[in-house]
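> show me how the following folds:
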Amino acid sequence: MTSTRFPWAGRNYRVQTAATVISGIGTSGAPIATAFAVLALGGTVTEVGYVTAARIVPMVLLLLLGGALADRLPRHHVMVAANLFSSLSQAVLAVLVLTGEARLWHLLLLSAAGGVGFAFYAPAAEGMIMESVAKEHSARAFAVFRMALNGAQIGGAALGGALVAAVGPGWVLAIDAGTFLGAAALRLLLDLDAPVRETDGGGLLADLREGWREFTGRRWLWVVVLQFSVLMAALGAVESVYGPVVAKERLGGADAWGLALAAFGLGLLAAGPLMVRWQPQRILLVGNYGVFLFALPAVALAAGTSLPVLSAAMFLSGAGITVFGVNWMVALQQEIPPELFSRVAAYDHFGSIGLMPLGTAAAGPVALALGMEGALWTCAALIAVLALLVLAEPQVRRLRRAAPDVVPERETVTSG
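I've put the predicted structure just below:
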């Protein structure tokens, strides 16, 4: 059975989208709760950065293993296991915060556990979405998927900020645990008859080497991932560390930051209908134009703007992420063989977030050295310069959307 409005949306696509929406409601509020849980313990901007980094480090260390497993095992099994693990870790953290027993080392350890869950979940989830739609419908499918997820993020961020302000961060963490559990239950309904992916019997290391050859053989791919390795470190510092601290000191606290994040989610959502209809030919060139908008929240925070101006900057940044993200996913589905997709997605995630622990851990010391404004202006400049530099790569500028019935030959992609 398929949707009459979206006839390309099969059962697996609809189940995966619904499960992602459910978990997205919780996960969009959890970073606010975690940051303010640290601050409630008397932590500083440095401790907030350490806790954020603690979540990212296991992602970096385990993403490649997660990608290799997702290309070998049934992807829905990997996702369910990862969701259940994340639910358990967030439930334990929620209990500790609600009972007043939480200590900084608890937040560090359980944030790291959340990173472990994500490392195994993300490559499998992207592979499942890829399997669930035909290539000719990929742009519409990814745009609708992002609209649904971003709608959940709007509500989740606003609810998270409001609940942190009203009843404290523990209940937001408890909601996150519950949404992970609900998502796992839904993913048990995914089609169990999906085709088994063949492997060459060489083991996980051989699988990873094959994925690495695929990744490095496409210059447009590793250039953009290299760009995002630095860009995401700057964004992580802004969104996970500097934003909550500035909100507490100048904008009114958690509820104000929750509203700013909701505006960010609204921007993500608002760009969705555009990407459903618009199918630019130069997919990475157009996608990278959206990257320039990523710098606006740092500019607004550094300039000491009001909450409405900050929210407008967050809105535009969210729209830019949707423009980039849909075009990026179309490029990946168009160019990467399905049997290698989760491994390539793992290298994508690995490279993109590899420096985020450094960025978030260094956020406090950098703010002490440069001042909060100086640190924010530095992040904004980095993002803008990287968006310019990546356009120097011809493959980024020239990669075109393929016709629906054309699968690009590998040698045409890897040529200069």
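> when you work out contacts or count neighbours from here on, use the C-alpha atoms and nothing else.
Will do.
> so which residues of the stretch 151-300 of the chain form helices?
Remark: helices assigned in the stretch 151-300 of the chain by DSSP state H, counting those that start in this stretch are 169-187, 203-216, 219-236, 243-246, 254-277, 283-291, 296-302.
> now what about stretch 343-354, what contacts it?
Stretch 343-354 is contacted by residues 56-57, 59-60, 63-64, 66-68, 70-71, 122-123, 126, 207-208, 211-212, 214-215, 222, 225-230, 232-233, 336 when judged by CA atoms under 8 Å, 6 or more residues apart in numbering.
> this one as well, want them side by side:
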Amino acid sequence: MTSPGAQTASLRSRNFALFFTGRAVAKLGDAMLPLALSAGLIQQGHGPGAIGAALASLTVFLAGFVIFGGVFCDRFNTRALMVGSDLVRVCTQGLMAALFLTGHVVLWQVCAIGAVNGICAGLFQPGVASTIPRVASDVQGANGLIRTAESLAMLLGPAAAGALVGSFSPGGVFVAHAATYALSAVCLALLRLPAQAPRAERPTYRADLAEGWREFRARTWMWSVIVIWMVYTVTVSGPLVPLTAAEIIPADGPGVYGLVNSALGGGTALGGLLALRFRPVRQLRAGSLALLGCCLYPAAVGLALPQAAMMAAAAVWGLGGGVWAVMWATSVQTQVPGEILNRIHAYEVAGSLAMMPVGQALAGPAAQLFGGRTVLLAGGFVMIGVSAALLAVPAIRNLRSVTPGTALASSAGGARTAPDHVPDRGA
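Reported below is the predicted structural model:
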């Protein structure tokens, strides 16, 4: 078993520092994007339907392409694919900046750029899961630190984006976003990663996809979470950004919307720090309980509570989500063998995001039919059900954590927790 001192040294290593910096900076840019896109489209006379469509364009292509990205990462150089994806997004965000700076914003062009970004994200994301165990032996500690840094970026990003939009233009935010991808690419290129074991020859890409799907289905705890998460994304997470933006920005301005999102980022940072110190034996059970507090944010906006109350509710949402995110990422990265981790991570990402564009696209019609505040209030109640559903599945609530030493041995090629062997898992 790896000693605590070795784990600490790993988290202070040059490799982890570079990866940590790249993820934090890229997240800073990503945190600016929803506000810039929402405010920019609202300035051009669009409503929540257009915002949802613009966000959905990225998510649809990410969810559709990430499975193939997992196969590519297993077959080719993972880091090269990640660096290339970042560099392409430097160009696409530069183009987005030009559209908003010149005032010639056409919705289909914004959606097309989002689609390219989604494909790039689909190539990039599978490599994250397999890179973390290669740069840090303490996987939960690494996830906790990265999540905390990403959350601090979420804290600063919306506030900075609100200031830029208010004093300059949404186009300036996209310039900054392109720069964050450039720095992320540099950090990844400078990593000194240990050599990976030679990959056995595989007959076809289809065989790789089929193997990944079999391994995904064989883990009841994983596919059960994804099924529940699909309900969450279409009913809560998908409509959240378009509807909260449409409710807060016209009434209080982009600055207040930025502050609310910054509070969410601050709460997520606290959740990451808590997960860094809190080492439960049953990680997904702890994460599921933490999600209960997430019901407060959509309810607070739906009730049109004062700014301070919305910020507090957003912080609680972030806290619960931050704890869950670390527990989930650590479970995936330590329970799954390294040789199939990219593909399984790709399947769980695709499943997690599959219904997100549906929720984003339906945000506008649902708001017109029922009212935006009513949809947000319903989302608060659904969030309670999501937490209860996760806890109701024995494979989720009883999954035991893998020790750091076991996870480290597994990342070098050893066996991790075996799949669940249960009859009739369903289609």
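> let's have the helices of the stretch 151-300 of structure 1 in TSV, adding distance to C379 of structure 1.
As requested, the helices of the stretch 151-300 of structure 1 are exported to TSV (distance: least, CA to CA, whole Å):
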stretch	distance to C379 of structure 1
helix 169-187	28
helix 203-216	28
helix 219-236	5
helix 243-246	12
helix 254-277	18
helix 283-291	13
helix 296-302	7
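> in TSV: those, plus distance to L391 of structure 1 and mean neighbour count.
Converted to TSV, these look like this (distance: least, CA to CA, whole Å; neighbours: other CA atoms under 10 Å):
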stretch	distance to L391 of structure 1	mean neighbour count
helix 169-187	38	24
helix 203-216	18	17
helix 219-236	9	22
helix 243-246	29	22
helix 254-277	21	24
helix 283-291	7	22
helix 296-302	19	23
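> among those helices, which comes closest to V366 of structure 1?
Among the helices of the stretch 151-300 of structure 1, helix 219-236 comes nearest to V366 of structure 1, with 11.4 Å by CA to CA.
> what does that closest one contact?
Residues from elsewhere that reach helix 219-236 of structure 1 (CA under 8 Å, 6+ apart): 215-216, 294, 348, 351-360, 379-380, 382-383, 386-387, 390, 393, 395-396, 414.
> now do the same contact list for F20 of structure 2.
Residues near F20 of structure 2 by CA under 8 Å, 6+ apart: 145-146, 149.
> which of these lies closest to A39 of structure 2?
Relative to A39 of structure 2, the closest of the contacts of F20 of structure 2 is A149; by CA to CA it sits at 25.2 Å.
> gap between that closest one and I384 of structure 2?
27 Å (CA to CA, to the nearest Å).
> of those two, who's got more company?
More crowded of A149 of structure 2 and I384, by other CA atoms under 10 Å: A149, with 24 against 17.
> pull out the buried residues from the host helix or strand of the more buried one.
Using DSSP states H and E, A149 of structure 2 sits in helix 139-167. Buried residues in helix 139-167 of structure 2, defined by neighbour count with 16 or more other CA atoms under 10 Å: 139-165.
> show me what it packs onto, helices and strands only.
Packed against helix 139-167 of structure 2 by the contact rule (3 or more CA pairs under 8 Å, 6 or more residues apart in numbering; DSSP states H and E) you find helix 14-43, helix 107-135, helix 170-189, helix 254-277, helix 307-335.
> ok, average deviation of that helix from structure 1?
Superposing on structure 1 and averaging over aligned pairs (mean CA distance after the TM-score superposition for structure 1), helix 139-167 of structure 2 comes out at 1.3 Å.
> what residues in structure 1 pair up with that helix?
Counting by TM-score structural alignment, helix 139-167 of structure 2 pairs with residues 138-166 of structure 1.
> roughly how far out does that stretch sit from the chain middle?
How far stretch 138-166 of structure 1 lies from its chain's middle: 12 Å, per CA atoms, centre = their mean, to the nearest Å.
> and if you look at stretch 56-72 of structure 1?
Worked out by CA atoms, centre = their mean, stretch 56-72 of structure 1 lies 15 Å from the chain centre.
> what's the mean distance for it versus structure 2?
Compared with structure 2 after the fit, stretch 56-72 of structure 1 shows a mean deviation of 0.9 Å (mean CA distance after the TM-score superposition for structure 1).
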